[in-house]
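Student: how would this look folded up:
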Amino acid sequence: MPGFDVQQFRQQFAFFQHHPDWVYLDNAATMHKPQAVVQAELEFYQISNSNVHRGAHQLSQQATALFEQARSSIASYLNAARVHEVIFTSGATAALNQIAFGLMHTLLQPGDRILLTQLEHHANIVPWQLHCQRHGVIIDVVPLTPDHSLDLQAYQDLLALGPKVVSFSHISNVLGHIQPVAQMVALAKAAGAVTVIDGAQGVVYQQPDMQQLDCDFYVFSGHKLYGPTGIGVLYGKTSALQLLTPLLGGGEMIEQVSFVNTTFNKLPFRLEAGTPNIAGAVGLAAAIHWLQKFNNKQLQQHKAELLREFYQGLSHIKAVDILSSPVHNAGIVALNVDTEHPADVAVLLNQQQVAVRAGQHCAMPLFSSLQLPGAVRFSFAAYNTLDDVNRSLLALEQAIEILTA
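Tutor: Below is the predicted model of the structure:
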């Protein structure tokens, strides 16, 4: 099998043709879109634009077919048991809100416990607080070990308290650490908990297999998978989805409505109120079809090579405090420069056309536990090159020289 050609891969992204001088290392925030995705959305609006499910005319039927084909493609990609187990949302945040709201008073009752981890994105913290904590549901948190990985012994100890729900990230959006999700799901299931995985960073690292992983829910955003913004997926086992009270009401999610009572539609429609992001769904399916043309193992090997070179370069730079471990890392490195504020470092990198993110990365509880104001985050994608690595290292050295002069 021929090796991975990063230049050929990169050429499929118009962004880099328009911005050849930029090093883009903010991929954990959002990824660029290949022409195949842009074209799919453009063609939908130019050729097939119509609303779905409710039109008697042929144009609506064609749009519906495209939308439901997109659902089928995503279900196949996830190896879902049934197509209706794929629910379209606006992103992972909306999906987690639907789960947290939907389980309250069906599965979760006052006095019950849910279990999160110290690594979680705000989207996997705040919804549980909004919808559960105010109803008397207790939130427990898995702490970290000194090397910033999850304390699995503490995890098992907290499972012994009998949480009804366990929700955790596949990959830390701050540190890039890959969690042992299969082991964590198995332990949680043995404890009788419903399992929720935030796959926002994990879905692009490896193709998730829902049959093998056996979690109850898995959520992700399209824009973290070379797809459009504003579209995401809530996967759930049929039995788990049936536990969810709809967060939004109206439109396609109903079967019968009167001023006295409403009965909900069947899955997946009862969890998809209103006109969906049809073009976004088509674009996400296009991203998946496009990505499947490449060997995922080769993509990950390329990213691993970039990560090795980046860590090797960092080892020669003084005054850098690296928060991320190079082991079990999906391609994200968080670091700080002595006592300098992360934003100052990012500004100086920006002046050298290196795009990174600085701050607390929607993970304030993590940084509170680390007693840090934030970090500078470098996140790599398969379209990044060794030249990107070298330029970012040089820019970092120059930024440090300015800040510490």
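Student: CA atoms for contacts and neighbours, from now on please.
Tutor: OK.
Student: skip the chain neighbours and tell me the closest residue to the most centrally placed residue in the chain.
Tutor: For the chain, the residue nearest the mean C-alpha position is A200 (0.8 Å; C-alpha atoms, centre = their mean). Excluding the flanking residues, the one nearest A200 by C-alpha to C-alpha, 6 or more residues apart in numbering is F220, at 4.3 Å.
Student: what about the one you found, how many residues nearby?
Tutor: 28 (other C-alpha atoms under 10 Å).
Student: one more: F217?
Tutor: Neighbour tally, F217, other C-alpha under 10 Å: 24.
Student: show me the contacts for it.
Tutor: Going by C-alpha atoms under 8 Å, 6 or more residues apart in numbering, F217 touches T195, V196, I197, L234, Y235, G236, K237, A240.
Student: at 10 Å instead, please
Tutor: 85, 95-96, 99, 167, 194-199, 210, 234-238, 240-241 (C-alpha atoms under 10 Å, 6 or more residues apart in numbering).
Student: contacts only, for D344.
Tutor: Per C-alpha under 10 Å, 6+ apart, neighbours of D344: V337, N350, A358, V376, A399, I400, L403.
Student: same deal with L225?
Tutor: Per C-alpha under 10 Å, 6+ apart, neighbours of L225: 27, 30-33, 200-205, 232, 284, 287-288, 291.
Student: could you verify my assumption that V196 touches L103?
Tutor: No - V196 is beyond contact range of L103, at 11.5 Å (criterion: C-alpha atoms under 10 Å).
Student: so what sits against both of the two?
Tutor: Common neighbours of V196 and L103 (C-alpha under 10 Å, 6+ apart) are V165.
Student: in helices only, show me the contacts of D344.
Tutor: In helices, judged by DSSP state H, the following of the contacts of D344 are found: N350, A399, I400, L403.
Student: which among those end up buried?
Tutor: When the ones in helices among the contacts of D344 are checked for burial by 16 or more other C-alpha atoms under 10 Å, the buried set is N350, A399, I400.
Student: in the stretch 301-405 of the chain, which spans are helices?
Tutor: Using DSSP state H, counting those that start in this stretch, the helices of the stretch 301-405 of the chain run over 342-351, 364-370, 386-403.
Student: between those, which gets nearest to Q129?
Tutor: Of all the helices of the stretch 301-405 of the chain, helix 364-370 sits nearest to Q129, with 13.5 Å by C-alpha to C-alpha.
Student: what sits up against the closest one?
Tutor: So helix 364-370 is contacted by 117-122, 125, 143-144, 146, 148, 174, 323, 359-361, 371-375 (C-alpha under 10 Å, 6+ apart).
Student: sequence B follows; please return its structure for comparison with A:
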Amino acid sequence: MSFNIQKIRNDFPILSRKVNGYPLVYLDNAATLQKPQLVIDAIVDYYSNYNANIHRGVHTLSQEATDAYEAARQKIQKHFNAKESHEILFTPGTTYGINLVAHVFTSELKKGDEIIVSAMEHHSNIVPWQMLCERTGAILKVIPMNEEGALIFSEYEKLLSEKTKLVFVNHISNALGTINPIAKIIEYAHKVNAAVLIDGAQSCSHIKPNFQELDVDFYVTSAHKMCGPTGIGILYMKEEWGNKLPPYQGGGEMIDQVTFEKTTYAGLPFKFEAGTPNICGGIAFGAAIDYLNNIGFDAIVAHEDELLEYATKKLLEIEGLRIYGTGPDKTSVVSFNIEGIHPYDIGTILDKLGVAVRTGHHCAQPIMDFYKIPGTVRASFAFYNTLEEVDILVEAVKKAKMMLS
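Tutor: I've put the predicted structure just below:
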């Protein structure tokens, strides 16, 4: 389809509502994207017409549900160019996927081994690794960042050694919008035989990662960041790791044979998918993938880059406003503060004017500590936002500044 912004906006029912008497200007897309009617219809269709448990039933509804769920897995495999569909593991979301890898890697680490994380991670890509270090005696190292909000690659090179076993970096910073050089990060990690996990929660609505081209070992993301429902995501696990690592949870679906003497486990992907999954969520995730690809990621990137450039220019015209995250490679996130005004107060006034932004530390306290600030106002744009909405944001910020100064 051609990029028709009004047609696209008409696909999203929520964008037509009002908040506090004003038309909604939704700029909290880094937290979650809104859902097109096509995805909503996929959810309703499943529960209305073929709701059943999957993989186990011989009856028609079960077979239909199984086919739709596994078709969604194959769509996701194709979208991300995974080599095999069984390398795509359905999870409840990004955080779950990270915790899964952190848990199963317990048996792979010993005291004195080193793992590396970046200074700009979401708490979900920090805390599980700290817990892993507590269990194993491994040492956590941190890639520092500079004032622009970019990682210092030369320092990353210095951290790598034969002791390095795992590297964890987000593809895009949720707090700053910085796009990290993950291809180079993966390449250098593999030189010392370290595995790499990429947190793609913020990237997959803006970028179309190619798993085989990246040669990444683990990649996690969530459907709700890609116009899909909450409570469903994926963990890409390269087959060699999937065959090597132990299961995360025990239960139905993940077994081969069970006796009271011994249990053997199923192969990928079921080895890591214990219990009844979020069937409807997986199917709707597939519908969301179709929707985004129908628009086209080249068109999405071009439009969002235009929004980012315009918003950056207009906001910087406001005296006393500082933007955090000014590196050369970033996506459509603008985190800012106004001198002398708490970000929460700005966000509260913007909400009264119908503008939805996020305020606070964005689950990235180390970033805020680096800049010595309590948090930021974060406006994050999606492909369905418009330049006119940027103008509304800017005027609302100006009004908030006048009221709070």
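Student: after superposition, what's the TM-score here?
Tutor: Here the TM-score for the pair of chains, by TM-score structural alignment, normalised by the length of structure 1, is 0.97; 402 aligned residues with a C-alpha RMSD of 1.4 Å.
Student: remind me, longest helix of structure 1?
Tutor: Under DSSP H, structure 1 gives helix 58-78 as its longest helix.
Student: and that helix against structure 2, how far off on average?
Tutor: Here the mean offset of helix 58-78 of structure 1 against structure 2 after fitting is 0.9 Å, by mean C-alpha distance after the TM-score superposition for structure 1.
Student: which residues in structure 2 does that helix align to?
Tutor: Aligned by TM-score structural alignment, helix 58-78 of structure 1 corresponds to residues 60-80 of structure 2.
Student: name the residues of the matching stretch that come out as buried.
Tutor: Buried residues in stretch 60-80 of structure 2 (16+ other C-alpha under 10 Å): 61-66, 68-77, 79-80.
Student: please apply the same query to stretch 323-343 of structure 1.
Tutor: Judged by neighbour count using 16+ other C-alpha under 10 Å, the buried positions of stretch 323-343 of structure 1 are 323-326, 329-337, 341-342.
Student: do stretch 373-386 of structure 1 as well
Tutor: 374-386.
Student: got the end-to-end distance for stretch 336-354 of structure 2?
Tutor: Taking C-alpha to C-alpha, to the nearest Å as the measure, stretch 336-354 of structure 2 stretches 19 Å from start to finish.
Student: and stretch 224-235 of structure 2, by the same measure?
Tutor: 14 Å.
Student: likewise for stretch 45-61 of structure 2?
Tutor: By C-alpha to C-alpha, the extent of stretch 45-61 of structure 2 from end to end equals 13 Å.
Student: how would you label L166 of structure 2: helix, strand or coil?
Tutor: At L166 of structure 2 the chain is in strand, as set by DSSP: H, G, I helix; E, B strand; the rest coil.
Student: how many neighbouring residues does the aligned partner of it in structure 1 have?
Tutor: Residue pairing (TM-score structural alignment): L166 of structure 2 is matched to V165 of structure 1. For V165 of structure 1, the count of nearby residues is 24 (other C-alpha under 10 Å).
Student: wait, doesn't V165 of structure 1 sit right on T195?
Tutor: Yes - assessed by C-alpha under 10 Å, V165 of structure 1 is found in contact with T195 at 5.9 Å.
Student: now the common contact residues for the two.
Tutor: Residues touching both V165 of structure 1 and T195 by C-alpha under 10 Å, 6+ apart: L115, A188, K189, D216.
Student: what is the most widely separated pair among these?
Tutor: L115 and D216 (14.7 Å).
Student: hang on, the earlier thing: from the buried residues of stretch 373-386 of structure 1, which land in strands?
Tutor: Judged by DSSP state E, strands contain the following of the buried residues of stretch 373-386 of structure 1: A375, V376, R377, F378, S379.
Student: would you format these as TSV with distance to P268 of structure 1 included?
Tutor: Output for these, formatted as TSV (distance: C-alpha to C-alpha, whole Å):
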residue	distance to P268 of structure 1
A375	40
V376	40
R377	37
F378	37
S379	34
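Student: host element of the closest residue to Q133 of structure 1 other than its chain neighbours?
Tutor: Nearest residue to Q133 of structure 1 in three dimensions, chain neighbours excluded: I139, at 7.1 Å (C-alpha to C-alpha, 6+ apart). Following DSSP states H and E, one finds I139 of structure 1 within strand 138-142.
Student: for the helix or strand just after that strand, name the packing helices and strands.
Tutor: As assigned by DSSP H and E, the chain's next helix or strand after strand 138-142 of structure 1 is helix 152-159. Packed against helix 152-159 of structure 1 by the contact rule (3 or more C-alpha pairs under 10 Å, 6 or more residues apart in numbering; DSSP states H and E) you find strand 113-117, strand 138-142, helix 181-190.
Student: for R10 of structure 1, which of those is the nearest?
Tutor: Of all those, helix 181-190 sits nearest to R10 of structure 1, with 30.6 Å by C-alpha to C-alpha.
Student: what's the mean distance for the helix or strand following that closest one versus structure 2?
Tutor: Once helix 181-190 of structure 1 ends, the next helix or strand along the chain (criterion: DSSP H and E) is strand 194-198. With mean C-alpha distance after the TM-score superposition for structure 1, strand 194-198 of structure 1 departs from structure 2 by a mean of 0.5 Å once superposed.
Student: quick one: buried residues of strand 194-198 of structure 1?
Tutor: Applying 16+ other C-alpha under 10 Å to strand 194-198 of structure 1 flags V194, T195, V196, I197, D198 as buried.
Student: what is the neighbour count of the nearest residue to the last one once chain neighbours are set aside?
Tutor: Distance criterion C-alpha to C-alpha, 6+ apart; nearest residue to D198 of structure 1, sequence neighbours excluded, is S169 at 4.4 Å. Close neighbours of S169 of structure 1, defined as other C-alpha under 10 Å, add up to 25.
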